[in-house]
Every structure is written in C-alpha cells, then in structure tokens.
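In: the sequence and its predicted three-dimensional model are supplied below.
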Amino acid sequence: MTPQELWEKSRPPLEDALSKRMYTFWFSTTELTEIREVGEDRAIGVISGSSVFHLSNVENKYYAHIKEVFDKLTGKKFELQFAIKRGVKKQKSIAGGTGKGSSKKNPQEEFPNLFSQENQRIEGSQEKGKTFPTSFTFALQKAGLREDYAFETLAVSSSNEMAHAAAVAVSQNPGTAYNPLFLYGGVGVGKTHLMQAIGNNILRKNPQTPIAYITGEQFTNEIVAAIQQKRTIDLKKKFRNYKVLLVDDVQFIAGKNTVQEEFFHTFNAITPAGGQIILTSDRPPHEIMLLEDRLRSRFEAGLIVDIQQPSFELRTAILLIKAKKLELDLPMDVAQRIASAIESTRRLEGILIKLHSEHTLFKKPISIELVEEILGKIEKVEFPKQDIKPAEVLKTVAAQFHLTTNSLKGPSRVKNLVEARHIAMYILRYDLGVTLDQIGLLFNGRDHSSIIHATEKIKATIIENEELRTRVNAVKTSLSFRQES
C-alpha cells in the first residue's frame, strides 16, 4: 500500500472519530509522504505539512488516533514522524496549489483565532523555500524523544519518588547533579518515561542543546555499522559532541568489547566537558554480567536509583493522567479495574489506547463491560490457565495452615487465618490468573479493593520477609508451582 493510498483509506475513520470539520481543519494540509518498513510487523510513517505549528498540534492531539487507524488498516505497528515539506514558501490553499481545490481557504484564513503569534514567528523564520525547525517539538524529534514523556504526565508515589526527585534535579542542572544518573528496575516501571522527561525538560529550556536518546541496542548497531562502512571517526564525533546523552537498556552493551570500548571513551569525553549522562538498566551495575570494570566503576560513581513496580494507586493515577491527555473521560471504577489487572505502565498505556480507539472509532461507551472485553482477550494470552482448580488452592492453603476451607473463606479476622486467606488470594491471582470477580465469589463476595489490598500486601512483603516466602513456597511446592525467589 502506497503512502497516498493509506492516507486516503484513513480518512473515513478519522473523520468519523474527529468530525469532518476538525478533520478538514487539521488534516487537509498534511499528507503521508513516506512509509518505512521496520521488520515484518512494524513501520514508520512520515506525515508532512507546511506549518510547524500545524504539525505540532496534529502530533500532540491526534497521534494516537492516526496510529490506531494505520495499525488496523495495515496490520502493522506504526510509529509516526512529522516533517516540514521541503521547498514550501507559504501555504496557498487546502489543496496545496492550483486546480479543483485552489479556491478553498487555508485553515489559518478560515479559523484565524486558533493560530498564535508563535506560529507567525516560526513561519517568519522560513525563507526562500528553506525551513528552520527550531521549535521545542522538532528539537524533541531530532533528539529521539517523545513529548508526552514529560514530568507533567508522570504519576509519582513511593515506588518512584526518589528517582523522580533525582531526575528533576538533573534536568535543572545537567552535568552537575548526579552524573551519571543510573535508573534501574523491571519492565514497565517507567524508566524510559523518567529518562526522557529529563531530556524533555532540558530542551524545553533550551531547544538548541545537543542531546540524544538511544537504546543500548541502537548504540551497538551504530558501532557495528560504522566499522563495516569505515566511518568510525564520524561516529565518534557524533556521540562525543553531545551535551546530554541518554542510553536506555545500557546492559545490552555488556560482553561486546568494541562497543564497551567506544562507550568508555564517549563517557570520558562527555562528562569532563560538563555534559550529562543518564542510563537505564533492568539491574544495578554490579549485577550486569560481562560489563567491564572500568565502566562499572563509572556507572557507580554517580547516583543509582531503584524504581519499584508501581502500586495499585499509582497505576490508577497513571491511567487518569494519560486519559486526560487523550481527552478521554475515564471513570474512576474503570481506571481501577484496569489497574487491578495490569502492572506494567507500558501495558497500561496500550490498554488505554485500545479503549480509546474502541470508544472513538466504534462508538462503544466507556464501561467496565468494555474493559472486561479488552482484558479478556489479553488474559487468554497473558495468563494461560493451569490444570489446577481454584478449589485445590483453597484446600492446599487450608491444609498448610491447619484450617478448614470454610473458615478460610469466612469473615474471621484471626491473624493466622487472615494471612492464609491472603496467600490463597495471592496464588489465585498471580499464579492461576483468576479474575478479581472470580476470587470475590470464592471468598463469599469480597470486593475488588479488599482483594487488591490483600494480594499487593503479600507481593510487597514477600520480597523481604523470608518466613512469609517460606510459607508461600510450601503451598506452591504442593501445587507444583514455580517458587518465589
């Protein structure tokens, strides 16, 4: 499918979601000019327009809409990039030139009050067909950063409070506070969001700052390509001239001697010159196998911060913040239902975008029922059911604690019984993938909030409490489950 064909096919669902008037206003002067295949199931679409202001608003307001439509029409996962049309001196008409559409008004002429002085300033910097994308949005694009990954869109709680404070400090005084800043944690805890928020804040103050965001894998690939193409000198100049370098999943370079050598010299070029380095990893430096000692010592010379899995309350807050950015009215009970089922912040965003698309493209009301429909499809993949029945879990836990299953399901608040009940709920939820509704029925109608509180309490305590971990593992051994470590 050509870019033009995809752009035309995307028009009806976008018009349906946004209204024809809004589509005409925002999309009639833009076009899909390029599709770049990235593997078998991914692609990058380049959307071009003649106004920096116009493109910035399309990106900020409708990125999720466009991506969802492209994904559905092509079966691929799209990323979008936005670029100024080359050789454009001014916008002549909605049709972009002479012919049938030449009599139509330009959106700036039809809706003059919606265009700011900032747009006029940027347009004034374009002369003789050249464009100078010096705006904040295009500085972010050049650096490889996402505008929505900002401090303003980050929910903060005890799980990421210290990391957030350190990131803010670095963004305010890059090169002086905590250098390097090393953030680590599991998948989906918000490391990338926090890292990019630093770059976002630095560029907001000064869009001219030489800054780059890159993953450890991308850094490795660039080194390999430079060696093959005999352009290592150019690559060294490129990386060593950055004022701020953000490397995501830096553990990827471990065990790759040439890559580690170049990163070592890049590190030594940036930091003494007053530059800032921010790193993320899935583990602390001392646990990264095959990492050279000289790199390990440099990583440990700065501030190392652990980011924990977000709590239920934080996940709910994240959903509400992201929903607001999507202009989606998300009821609290719906947000809590999603937060109770999904732990990864990255997957929370994916669920929310899916919910948003079902609502805007297919006019489905935002409801618990719609969420259950979406989650049901995911749970079939995420939580393959084991042969063990919930009743067997209750029976095994009761036997382990010398209780009856009826007392386990009952209202008693005796300490030993409460712990046993919580362990049973924990195993049902996380090992069998039993839904909150089903767990509630098993325990005589207990509500979602009490089940979430119980299971998250066990999950948080089991890490440090060896006695509790032993009791849980004893139950899991009887059930032939993988034990807690």
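Out: Right, received. Where do you want to start?
In: from here on, just use CA atoms for contacts and neighbour counts.
Out: OK.
In: and what about the residue nearest the centre of the chain, helix, strand or coil?
Out: For the chain, residue 346 is the residue whose C-alpha lies nearest the centre (CA atoms, centre = their mean; 4.3 Å). Of the three states, residue 346 takes helix according to DSSP: H, G, I helix; E, B strand; the rest coil.
In: wait, it sits on residue 192?
Out: No: contact criterion CA atoms under 8 Å: residue 346 and residue 192 do not qualify, at 9.6 Å.
In: from residue 344, how far out is the nearest residue to the residue nearest to the centre of the chain once chain neighbours are set aside?
Out: Of all residues not flanking residue 346 in the chain, residue 188 sits nearest, at 5.1 Å (CA to CA, 6 or more residues apart in numbering). Separation of residue 188 from residue 344 (CA to CA, to the nearest Å): 4 Å.
In: spit out the residues that contact the two alike.
Out: Common neighbours of residue 188 and residue 344, counting by CA atoms under 8 Å, 6 or more residues apart in numbering, are residue 309.
In: okay, now the one to match up with it:
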Amino acid sequence: MNSLRRQLLTELWEQAVTPLRKRLSAEDFDTWIRPLRPVRLDGSTVEVEVPNRMFATWIEEHFLEELSAAWLASAGRRVRFRFTEPSAEPLQGELFGPEVLGPSPQPSLFDAPANQHGGLRRRSAPGGLIPSYRFANFVVGANNQFARAAAIAVSEKPGCLYNPFLVFGGIGLGKTHLVNAIGNAIVQRDGDTRVLFITADAFTNRLIDAISRNRVQDFKQRMRRVDVLILDDVQCLAGRERTQEEFFHLFNALHDEGKQIVLTCDTFPNDIDGLEERLCNRFSWGLVADIKPPDLETRIAIVERKAREEGIKLPVDVATLIATEIDSNVRDLEAALTRLSAWASIHRREITIDLAREVLGSGRSQKPSRPTAEQVEARVVSHFGLKPGDLKARRRTKKLAEARHVAMYLMRNYAGMSFPAIGEYLGGRDHSTVIHGCQAVERRCREDQTYRGMIATLARLLERG
C-alpha cells in the first residue's frame, strides 16, 4: 500500500473510532481499541493488525458491534474486519459484524449457525459442531462430573439411554462445550450419523425465513432428517409461540423415531416464563443434569488448560490468583486470562504475579452482579432523554414505546427478570406485552446494525455498573 492510501486509511480509521472514546471507558478504549492498527483496505474488507489471536477473539466477542457501527456511521459504508498478527497471515476465519454486509445466502441445514453475539463464525464442522469442544479437553470437577458421565453415555448409545438429555446451569459453565462433545464423539464413531447443533435463536430465524419464503414444509422435512438434534439455549424459545409449536412437533417426530435429542438451558425448564408446559413435560422424559459453578481446584485446572491451549506461559501462582479472584464461571476465567495475556503482549512484559495483580486489580470487576431494574430504567431514561417515571406512565408516544421495549429487553436479558416481574415494574403491564416488546427489540437488532450497536452499548454500560 502506498503512503497516500495508507494515510487515507489511517484517517478513515481515526474518524471511525474517535467517537468510541465517549461510548467506552478510557480503560477499555486504551486497552482494546488503541492497539488496533489498520493495515489494508481491500474493497469491503478492512485488515486490522492485533497483538495476538486471543486479542482478536476478545475484540470479536466484546467490541466488534461498536467497531462495525462506528465505521458505518463515519464512512457510510458497510465493511467486514479481518484481523492479522504482526508479520503474519490473516487469522483463521473472518471477523465481521452481524449482517454488516447485508443478507447472506441462505445456509443449508447443516451449515454452522453464526455466533449470536458477534460476527465470528467459530471454526465449525458439518452440522454446526465446534470441533475443538471434546470430552478430552472438558475439565472435570465435582460441579460437572455427573453431567459429563451422562453425556458420554449418550454419545455411546444415542437414542437409547437418555432421550432427551438436557443440561442446565448458569452462563459460561460449559454446557455448550459438553453438548458439542457429544456430537463430535458420535460423528467420530460413525461419520454417516447426521448431527445438527443449532441455537434456539438460529432455529427461530430459520423458521421465520421459511415462513417468509413459503417453505415451511421443506424446513420441517429437512429438520426431521437429522439423527441427533442438539438445541442450545432452550430458554430463548420462551414467548415465541409459533417456534414452540414447530419445535413441539419436531420433538415428537424425532423422539418417536428413536432419534437423540440434546438440549441446554440456563435454568430448569419449569422455571422459565413463557415456555409451554407441554414442552417442559417432554424435556423431563429423559435425563436432566445440572452444571454448577466450578470449585477452586477445578477453576485452576481450567485456567491452566486454557493457557496451554493458547501457548501462554503462565506461572502456577498466577493461575491460582485468577482462579481465586474469579469464582463465577468458566467464561469469566477465560476472559481474565485473555485480558492478562493481551496486556502483557501489548506492553511487552512477562506474566508474573505482580503483573496479574496490577491488571486484574485495575480492570473492572470480574464478578459483575446483574443490574437492577432501577439501574436499567435509569440508563434507558438517560439515553432516550426522558424523565424519571416516563417508562411507567400510561402515555404512549413512539419514543416512549421504543424506550419501554428497550428497557423490557434489557431487564429480561441482563437483569434476569421474569416477564410478569418486568410488566409489574413498568406500571403493571401484562406479561404478554413484555414478551411482545422483547421480540420487537430482537427483530430490529437482526435488521438494523446501528440499533444493535446501541443495545450492545447500553448492555455494556449496565455491566460496568
């Protein structure tokens, strides 16, 4: 790239990311955005240099939507981002914001579903399985020993022992890893077995697409051809009556034919508002296993294994510190390790116990508590320029309705409130109104990149407190 084009790219980049200084904390901007260096603009692809692979993963999972929206707002065009290490080939796969490039070709039934929280499609096997998720690298502890043993049994005799097999537990505890391990073990044993891993959101989106194309019957037939169905995040079916109706009949058809059904959920199904009783009953036909937060020894093992997989030289005392400070879930443990590794790489420092204390201590809390309804209300009121109490009032302007929908969505997905509780808090509204509001936000997020970026920003502000 000649100097003039490089200068132009640098100017475009600065124009795009400068507004993020106001939307992100100074620490987040300096740690994660400032080190990014644009090196090439090729059509609709911006190549960006990052310190290492883990840094790229963190950007994809936490800041990609903001970057995509910022570039669109600044340059007026949609682009995808491809990340490279210094003097290296582009990292495996392409990182790009959800729908940044507009509609993509309709995937086949066995294509990997896109990551629902960002643009990176994990490196996937046929059927959407994540090949790196196997029993061999699933760290076992007292918190998950029973669930893992049952999962292995299911993989050895699919459709025979526990059908359905449902795993539930909090966010980031390894449910997705475990059920992918089932699918990978089955495929490894018999490559002709048709295994499909799909999230509940992706299932819903494919159904919506089939309805819009008048191809529902084709959708049903293709889904019923699978031998093993793995549905992730069952709780996302809540409130979606048409999706639940279709999944109910799919469940019955697969179960009657002795085909294996594997499910994950973030809580016990009967405790999910908006999930039909007939589905809850069927989910209990087989085996239900829970995964609890890991104990200290298991957390240390998780950190050490992740460090080995990523080629990070991690002293034992640092692994112990991370595991001691963070007792919430596996995802938070890995996030802390990613942050520490990125910090050490950027500042060219060796990972030591002192550096770990400095980085983990200076960062925002790794044990975030869920925001309260009051905090969500305050944040939404501030963003939309409303007055306190407006969200609970009976007035209905377009601006108020949009703000209420956003508040409902955030209270449901980030404050963890039930639909009735949200309705009661927002002025005694019916729970069906809340469900409709949440669905309206989800639909708009799929269609509007800028709107999705706004929701992501509000969520991040709530997580920071």
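Out: Cool, got the structure. Keep in mind the model is a prediction, meaning the values are calculated, not measured.
In: now what about the TM-score between them?
Out: TM-score for the superposed chains, counting by TM-score structural alignment, normalised by the length of the second structure: 0.55, backed by 285 aligned residues with a CA RMSD of 3.4 Å.
In: coming back round to it: distance of the residue nearest to the centre of the first structure from residue 193 of the first structure?
Out: Taken as CA to CA, the span from residue 346 of the first structure to residue 193 of the first structure is 9 Å.
In: then residue 295 of the first structure?
Out: Residue 295 of the first structure is 24 Å from residue 193 of the first structure, by CA to CA.
In: same check on residue 20 of the first structure?
Out: On the measure of CA to CA, residue 20 of the first structure and residue 193 of the first structure end up 34 Å apart.
In: which of these two has more neighbours?
Out: Using other CA atoms under 10 Å as the criterion, residue 20 of the first structure and residue 193 rank with residue 193 on top: 21 against 13.
In: setting aside sequence neighbours, what's the nearest residue to that one?
Out: Nearest residue to residue 193 of the first structure, sequence neighbours excluded (CA to CA, 6+ apart): residue 149, at 5.0 Å.
In: on the three-state scheme, the residue opposite the one you found in the second structure once aligned is what?
Out: In the second structure, the residue matched to residue 149 of the first structure (TM-score structural alignment) is residue 133. Going by three-state DSSP, the secondary structure assigned to residue 133 of the second structure is coil.
In: and for residue 133 of the second structure, the neighbour number?
Out: Other residues close to residue 133 of the second structure by other CA under 10 Å number 20.
In: need the contact list for it.
Out: Per CA under 8 Å, 6+ apart, neighbours of residue 133 of the second structure: 177-178, 180-181, 184.
In: now those as a markdown table including distance to residue 74 of the second structure?
Out: A markdown table is the format used below for these (distance: CA to CA, whole Å):
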| residue | distance to residue 74 of the second structure |
| --- | --- |
| 177 | 38 |
| 178 | 42 |
| 180 | 40 |
| 181 | 43 |
| 184 | 43 |
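In: out of those, which ones does the first structure keep as well?
Out: Using both residues aligned by TM-score structural alignment, their matches' CA atoms under 8 Å, the first structure keeps these contacts from these: 177-178, 180-181, 184.
In: looking at these, which is nearest residue 10 of the second structure?
Out: Using CA to CA, residue 177 comes nearest to residue 10 of the second structure of those, at 39.4 Å.
In: which residues touch that closest one?
Out: 133-134, 138.
In: try residue 341 of the first structure
Out: residue 375.
In: what's the one helix or strand residue 471 of the first structure maps to packed up against?
Out: Using DSSP states H and E, residue 471 of the first structure sits within helix 466-479. With contacts taken as 3 or more CA pairs under 8 Å, 6 or more residues apart in numbering; DSSP states H and E, helix 466-479 of the first structure sits against helix 390-400.
In: and the helix it packs on, which residues are buried?
Out: 390, 393-398 (16 or more other CA atoms under 10 Å).
In: and it, which stretch of the second structure?
Out: The aligned range for helix 390-400 of the first structure in the second structure is empty, by TM-score structural alignment.
In: what do you get for stretch 275-286 of the first structure?
Out: Alignment of stretch 275-286 of the first structure against the second structure: residues 259-270, by TM-score structural alignment.
In: just stretch 417-435 of the first structure next, same as before
Out: The aligned range for stretch 417-435 of the first structure is empty, by TM-score structural alignment.
In: give me the aligned partner of residue 412 of the second structure over in the first structure.
Out: Match for residue 412 of the second structure (TM-score structural alignment): no aligned residue.
In: number of nearby residues for residue 412 of the second structure?
Out: 19.
In: please apply the same query to residue 383 of the second structure.
Out: Neighbour number of residue 383 of the second structure under other CA under 10 Å is 12.
In: please work out which residues of the first structure line up with the helix or strand encompassing it.
Out: Element membership for residue 383 of the second structure, per DSSP H and E: helix 373-384. Helix 373-384 of the second structure lines up with nothing in the first structure when matched by TM-score structural alignment.
In: for the next helix-or-strand element following that helix, packing partners?
Out: For helix 373-384 of the second structure, the following helix or strand on the C-terminal side (DSSP H and E) is helix 398-413. On a contact count with 3+ CA pairs under 8 Å, 6+ apart, helix 398-413 of the second structure meets helix 373-384, helix 419-425, helix 431-447.
In: compare these and give me the one nearest residue 71 of the second structure.
Out: Between those, helix 431-447 lies closest to residue 71 of the second structure; by CA to CA that is 17.3 Å.
In: so which elements touch the closest one?
Out: On a contact count with 3+ CA pairs under 8 Å, 6+ apart, helix 431-447 of the second structure meets helix 398-413, helix 419-425, helix 449-464.
In: residues of the helix of greatest length in the first structure that come out buried?
Out: What stands out as the longest helix in the first structure, according to DSSP state H, is helix 52-74. By neighbour count with 16+ other CA under 10 Å, helix 52-74 of the first structure contains the buried residues 52-56, 58-59, 64-71.
In: do the same with stretch 127-145 of the second structure
Out: Buried residues in stretch 127-145 of the second structure (16+ other CA under 10 Å): 127-135, 138-141, 143-144.
In: stretch 437-456 of the first structure now?
Out: Quick answer for stretch 437-456 of the first structure (16+ other CA under 10 Å): 439-440, 443, 446, 448, 451-452, 454-456.
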